[in-house]
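In: Provided below are the primary sequence and the corresponding predicted coordinates.
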Amino acid sequence: MDYQKISIQITPFQEWLRDVLNAQLAEIGFDSFVETETGFDAFIPATSYSEESLNEVLEDFSGDFSFEIQSEFIADQNWNKEWEKNYFKPLMIGGECLIRAPFHTEYPEAKYEIVIEPNMAFGTGNHETTASIIALILQNDLTGKTILDMGCGTGILGILASMKGARQITAIDIDKWSYEGTRENAALNNITNINAKQGDAGLLGNEKFDLIFANIHKNVLLNDMEAYNAVLNAGGTLIMSGFYTEDIKDIRTKAESLGMKDAGFVEKNNWVAHSFIKKD
């Protein structure tokens, strides 16, 4: 898939505005964001990019801020080089989980070492949502558990779950890059118990899961939460991320309407990972 990279510099820079713009751009199709010192880089499938829509988002803030915008077309075959050059550095989370690419040569030792082949699929651990769920996984014993990873991206969460003792992982993503990337990364890490599928919540059938990760946009979570709840075992946990602190009320209201109990959340730079337990 070809992507359009949009680099935005904000003057005067405000971190809250960067977060707001990321959320609003996600609503018009941008699916990956990388923070820079005075702004951010945003990525969108080239066929979905609209300069007019981008300008409409920025116009609401143009009275108090100015924006320097650079646009770059990234061809399908160039994405690995882009990440290697600019973004993907070895990353340690929780002092236990190292995430690196095959091309990294210098990195610390860790209890869990995950090798990820970078591509446009979301999930190298650098984003707050992925890092927060990884931290939660590290805190729990997953021995013998069945796992569902919705919006699996690179497959990183399922790979770590397997390393933590999970019995079987089903990984689902609507994007072809993610489906293929999850299969490749599982093989790269010698993981054999991940079943990757391309699609959405419509693929969920009679299987039951002890733990579900759903790292997707807020609107998708609200739309598909009932389907997640239907395949979650009684006493099982649903961890949702991909939304902001201001969205907690909507997410919690929906979850509780389905009979799930609030099990708390973690927040990092206004991004949230929220846990709910299905009542017995």
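Out: Looks like it arrived, so ask away.
In: hey, let's count contacts and neighbours off CA atoms from now on
Out: Fine.
In: mind listing the helices for the stretch 1-150 of the chain?
Out: Along the stretch 1-150 of the chain, counting by DSSP state H, counting those that start in this stretch, helices occupy 15-27, 51-59, 79-86, 128-138.
In: take a look at this one as well, against the first:
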Amino acid sequence: MQYLEFKVSCSEVFREILIAELAEVGFDSFLETDEGFDAYIQENTFVRADFEEVIQRYQNQANIKVKEGKMEKVNWNEEWEKHYDPIMVDNQVYVRASFHEAKSDFPYEILINPKMSFGTGHHATTYLMISHQLEIDHTNKRVLDIGAGTGILAIMAKKLGAFSVEAFDIDEWCVDNGNENFDLNGMTAVRMGKGTIREVNPQGSFDIVLANINKNVLLDEMEVYSSLLKSNAYLLLSGFYEHDAADIEQRANGFGLKLIQTKVKENWAAMSFQKP
């Protein structure tokens, strides 16, 4: 999948605001720079009118300049090997690439070789989702990972004892990378599906549903998530900023879901809900 790259220079006080606004219109990756930030979005999801509306709204105040381009597909294994350090989550989970040494002093170890896929544990939302997972009993549970990216949350679910794990993403790169990571973690029986939740149309009900995507998609698909949950099942959501948590909670409450806990890291939030 081709990504569009926007190099944005702006006044420093507006950097976080602009990142949050662009995340609302579909941008899924950001890299802060000395001048402002770089923003990335899949070409097939980019709506220029939405992007220009955000830029125009802050143009005069933030002194915005934008340089637009395309980011060619690269071998992210090679790129990450230059900059990618292992991470630890709550002193329980050690996430590493295949070129890092293993560690035996963590209860759980996950191998992730990222390509173009999102989800290495370095991003706050992935870290927070794993932290939520560690607090929920996965033993013999049926788990669904929506927008699975690298497959890291599905892998975590399996290592926590899930009996059945299903995962899918809209991006072909994620499907390939997810399957590679499943194989690395001994999950050869699990294969990544491709499509949106309505296209994949998972059958039956689940004990735990995971969705680390973005606010707009979560709000749109919340009813589907609720319909897939068993009684007393858990829904874990992330991919949005802390200030958006109230909107997520309100939407979830509308389908009978009760907020259990909210975790926050670097202004990003992750929330756990339970279906009565």
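Out: Looks like it arrived, so ask away. Because the structure is a prediction, the values reported are computed rather than measured.
In: what would the helices of the stretch 1-150 of structure 1 look like in JSON lines with mean neighbour count and distance to A201 of structure 1?
Out: Formatted as JSON lines, those follow (neighbours: other CA atoms under 10 Å; distance: least, CA to CA, whole Å):
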{"stretch": "helix 15-27", "mean neighbour count": "16", "distance to A201 of structure 1": "20"}
{"stretch": "helix 51-59", "mean neighbour count": "12", "distance to A201 of structure 1": "28"}
{"stretch": "helix 79-86", "mean neighbour count": "14", "distance to A201 of structure 1": "28"}
{"stretch": "helix 128-138", "mean neighbour count": "20", "distance to A201 of structure 1": "20"}
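In: hang on, W76 of structure 2 packs against K115?
Out: Yes. Look at W76 of structure 2 against K115 with CA atoms under 8 Å: they come within range, at 4.1 Å.
In: G94 of structure 1 maps to what in structure 2?
Out: Counting by TM-score structural alignment, G94 of structure 1 lines up with D90 in structure 2.
In: Look up how far T262 of structure 2 lies from the residue nearest to that match when sequence neighbours are not counted.
Out: Excluding its sequence neighbours, the residue lying closest to D90 of structure 2 (CA to CA, 6 or more residues apart in numbering) is S131, at 6.8 Å. Per CA to CA, to the nearest Å, S131 of structure 2 is found 11 Å from T262 of structure 2.
In: do A246 of structure 2 as well
Out: A246 of structure 2 is 11 Å from T262 of structure 2, where distance means CA to CA.
In: Neighbour count: those two, which is higher?
Out: Comparing A246 of structure 2 with T262 by other CA atoms under 10 Å, the one with more neighbours is T262, at 18 against 10.
In: Touching, that one and F273? I think so.
Out: No. Contact between T262 of structure 2 and F273 fails when scored by CA under 8 Å: they sit 9.2 Å apart.
In: list the contacts for the alignment partner in structure 1 of A269 of structure 2?
Out: Counting by TM-score structural alignment, A269 of structure 2 lines up with V272 in structure 1. Applying CA atoms under 8 Å, 6 or more residues apart in numbering to V272 of structure 1 gives the contacts T129, S132, S241, G242, F243, Y244, T245, I248, F265, V266.
In: Name the nearest of those relative to E59 of structure 1.
Out: The shortest approach to E59 of structure 1 among the contacts of V272 of structure 1 belongs to Y244, at 22.0 Å (CA to CA).
In: Aligned to that closest one, what sits in structure 2?
Out: Per TM-score structural alignment, Y244 of structure 1 is aligned with Y241.
In: And its match, how far from A124 of structure 2?
Out: 10 Å.
In: Quick check: neighbours shared by the two?
Out: With CA under 8 Å, 6+ apart, Y241 of structure 2 and A124 have common neighbours W268.
In: Start and end of stretch 92-110 of structure 2, how far apart?
Out: 11 Å.
In: buried sites along that stretch?
Out: For stretch 92-110 of structure 2, a neighbour-count test (16 or more other CA atoms under 10 Å) marks V93, Y94, V95, R96, A97, A102, Y108, E109, I110 as buried.
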